[in-house]
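Asker: how would this look folded up:
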Amino acid sequence: MPHVEASDGVRIAYQVRGDGPPLVLLAGQANDHHWWDGVRDDFAGARSTVTIDYRGTGESDRPQLPYSTERFADDVVAVLDGLAVRRADVYGTSMGGRVAQWLAVRHPGRVRALVLGCTSAGGPHAVDRSGDVRRSLIRPDPLEVRQTLLELMYTPAWLATHPGPYHTLGDRSMPAHARRGHLVASDGHDAWDALPGIVAPTLVLHGTDDLLNPTANAPLLAARIPGSRLELIQGARHAYFEECRELAGPLVLDFLDQQAPRR
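Answerer: All right, here's what the predicted structure looks like:
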């Protein structure tokens, strides 16, 4: 698997598939590129998709260094540099949406268009998940936690007809220090003050029944980014992009196609 070296020497693995203009796909917290396995082919006919294994996941290095969404964004730029990609469309979901925010803020010339899915601005302005949801995710029984996470990701009807494997439950090979680092990075994210500086055309996507990252964050995020567009997918939970792929994928591609041609 190919790698690039980040500015601090950490090796970052990446994957490229398909042909066409580049689309960077950014996964959720404590997940590697397999997060996108269920839907990546939906973009294959129109885009060359670029994924990464965040530091701490997959085939990337797993340093015992501070982790942050800003650092993850800089790692994405290292991958784009390694591929000689000057500008790309960027689609980030969950923590990947937080990474995508910093990518658009810190490296505006590298982002042609931006899609932020099931994510938030973070910090005190974000709407946090409920205490009940938080407690359900720290129960001592890992099987109970896994079942809770599945039910936060997908509706009961979808789970009943899709027995797995599931690609959104985390990279089980991560060492404990990296898992903690990802949690700290996501929880510490706060881009609220910087969001008005985003210049890339932006689409905000969210499921209406998302309790893991409450849906109320979507209009807050959209209102904070100048000229952004908001789309809510009725009845969808956190993994709307997979369960509602027939709707979400075309929404993303239509939005990207509507933007000005890349120069």
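Asker: going forward, measure contacts between C-alpha atoms and count neighbours the same way
Answerer: OK.
Asker: name the helix or strand for residue 49, please.
Answerer: strand 48-52 (DSSP states H and E).
Asker: residue ranges for the helices of this structure, please.
Answerer: 69-82, 95-106, 131-136, 142-153, 156-161, 176-187, 217-224, 240-243, 245-258 (DSSP state H).
Asker: out of those helices, nearest to residue 19?
Answerer: Counting by Cα to Cα, residue 19 lies closest to helix 245-258 out of these; the figure is 14.4 Å.
Asker: looking at the helices of the chain, which one is packed in the most?
Answerer: Mean neighbour count, computed with mean count of other Cα atoms under 10 Å, is highest for helix 95-106 among the helices of the chain, reaching a mean of 26.
Asker: that one vs helix 69-82, what angle?
Answerer: Using axes from the mean of the first three to the mean of the last three Cα atoms, to 10 degrees, one finds that helix 95-106 and helix 69-82 are set 70 degrees apart in direction.
Asker: tell me how far residue 218 lies from residue 125.
Answerer: Going from residue 218 to residue 125 by Cα to Cα, to the nearest Å gives 12 Å.
Asker: ugh, wrong one, residue 21
Answerer: 35 Å.
Asker: quick one: residue 48 and residue 15 touch, right?
Answerer: No - in this structure, residue 48 is not within contact of residue 15 by Cα atoms under 8 Å, at 10.2 Å.
Asker: thought residue 219 was touching residue 230?
Answerer: Yes - the pair residue 219 and residue 230 passes the contact test of Cα under 8 Å, sitting 7.0 Å apart.
Asker: one more, so I can put them side by side:
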Amino acid sequence: MIRNLMAIATALLLSTQAQAQPEPKGDYAEVNGMNMYYEVSGTGDPLVVLHGAYMNIPTMGEIIPKLAETHQVYAIEFQGHGRTNDIERPVTYPNLADDVAAFMDAVALEKADVFGYSMGAAAALQLAIRHPEKVDQLVLASVSYDMSGSQPEFLEMIPTMTPEMFVGPPMEDAWKQYAPNPDGFRPFVERMIALEHEPLAWEDDVAKLKTPMLIIAGDSDMVTLEHIVSMFRLVGGGVAGDMGKPLATSRLAILPATSHTAVIDQVALLHLLIEPFLNGETPKGMFEQ
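Answerer: Presented below is the predicted three-dimensional model:
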């Protein structure tokens, strides 16, 4: 997982709208003092989609309409992102997770699969930790459970972050396109920088999870491969197959030649991985009937 700064590049590069499909239904829900914007598209089992930092629903690109071909997708915009207003409250992963849980209550969604990218993946992980009854299956793209799992270059960059790195064109202009309060970018950025300093130390909580998860990362992501494998092992993965025991319910996928910001734009490959997982389809080995 890289949060904030790396996701900025994604937000800028993926600014085009998704390809044409039946128009999603946009609406607002009262969530913890916010008017949270969300869109519903498709039919089928419910799937909540959570975007990365500084992103919104449009900048998630074509993966949402692709998933909506077989699922009823609930795509939300987090505090201060897109059309959801910012409030005087820190942006933290527990807060974001509680917002998702409150949103699900507001739209009468008792339980759902959840797909999160980057910041959204960390929020999804916290949702499973804090509100396990609301999560059926998790798809986590570019996530970590401990800051020590970040690439050294990213860890070195965090202390250098200042609002001046973000305020002004083109980031501020892009944010103002949807923001309910166009004058609120600087305080929003300050909250997002503070999020980068939030300590992550969730190993014990992750190890207790029973939620099946698909963990996705690029081979050149901002999370080290060692950390991704460690997380997979925490949730029961990485054991030998073909030995008479069932495989773990969780799965791991590493995308080749893929940086952090390139993960979300590989729609065909993501869909090829996500759809069988959500459907409970498992490749059969030669010793299985």
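Asker: give me the TM-score for this pair.
Answerer: Comparison of the two superposed chains (TM-score structural alignment, normalised by the length of structure 1) gives a TM-score of 0.78, and 234 aligned residues with a Cα RMSD of 3.0 Å.
Asker: could you dump the helices of structure 1 into JSON lines with distance to residue 210 of structure 1 added?
Answerer: Shown next, in JSON lines, are the helices of structure 1 (distance: least, Cα to Cα, whole Å):
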{"stretch": "helix 69-82", "distance to residue 210 of structure 1": "22"}
{"stretch": "helix 95-106", "distance to residue 210 of structure 1": "14"}
{"stretch": "helix 131-136", "distance to residue 210 of structure 1": "11"}
{"stretch": "helix 142-153", "distance to residue 210 of structure 1": "7"}
{"stretch": "helix 156-161", "distance to residue 210 of structure 1": "13"}
{"stretch": "helix 176-187", "distance to residue 210 of structure 1": "17"}
{"stretch": "helix 217-224", "distance to residue 210 of structure 1": "10"}
{"stretch": "helix 240-243", "distance to residue 210 of structure 1": "9"}
{"stretch": "helix 245-258", "distance to residue 210 of structure 1": "15"}
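Asker: for residue 79 of structure 1, which residues are in contact?
Answerer: If you count contacts by Cα atoms under 8 Å, 6 or more residues apart in numbering, residue 79 of structure 1 has them with 3-4, 12, 14, 52.
Asker: just those residues now: which is nearest residue 63 of structure 1?
Answerer: Minimum distance to residue 63 of structure 1 across the contacts of residue 79 of structure 1 is 11.1 Å, recorded for residue 12 (Cα to Cα).
Asker: which non-adjacent residue is nearest the alignment partner in structure 2 of the closest one?
Answerer: Counting by TM-score structural alignment, residue 12 of structure 1 corresponds to residue 36 in structure 2. Counting by Cα to Cα, 6 or more residues apart in numbering, the nearest residue to residue 36 of structure 2 once its immediate chain neighbours are dropped is residue 84, at 4.8 Å.
Asker: structure 1: which residue goes with that neighbour?
Answerer: So, by TM-score structural alignment, residue 84 of structure 2 is matched to residue 60.
Asker: gap between its match and residue 191 of structure 1?
Answerer: Distance of residue 60 of structure 1 to residue 191 of structure 1, given as Cα to Cα: 26 Å.
Asker: ok, residue 174 of structure 1 next?
Answerer: Relative to residue 191 of structure 1, and taking Cα to Cα, residue 174 of structure 1 is found at 26 Å.
Asker: one more: residue 81 of structure 1?
Answerer: Counting by Cα to Cα, the gap from residue 81 of structure 1 to residue 191 of structure 1 is 24 Å.
Asker: repeat that for residue 254 of structure 1.
Answerer: Taken as Cα to Cα, the span from residue 254 of structure 1 to residue 191 of structure 1 is 27 Å.
Asker: how about residue 247 of structure 1?
Answerer: With distances taken as Cα to Cα, residue 247 of structure 1 is found 28 Å from residue 191 of structure 1.
Asker: doesn't residue 139 make contact with residue 149 of structure 1?
Answerer: No - counting by Cα under 8 Å, residue 149 of structure 1 stays clear of residue 139, with 11.5 Å between them.
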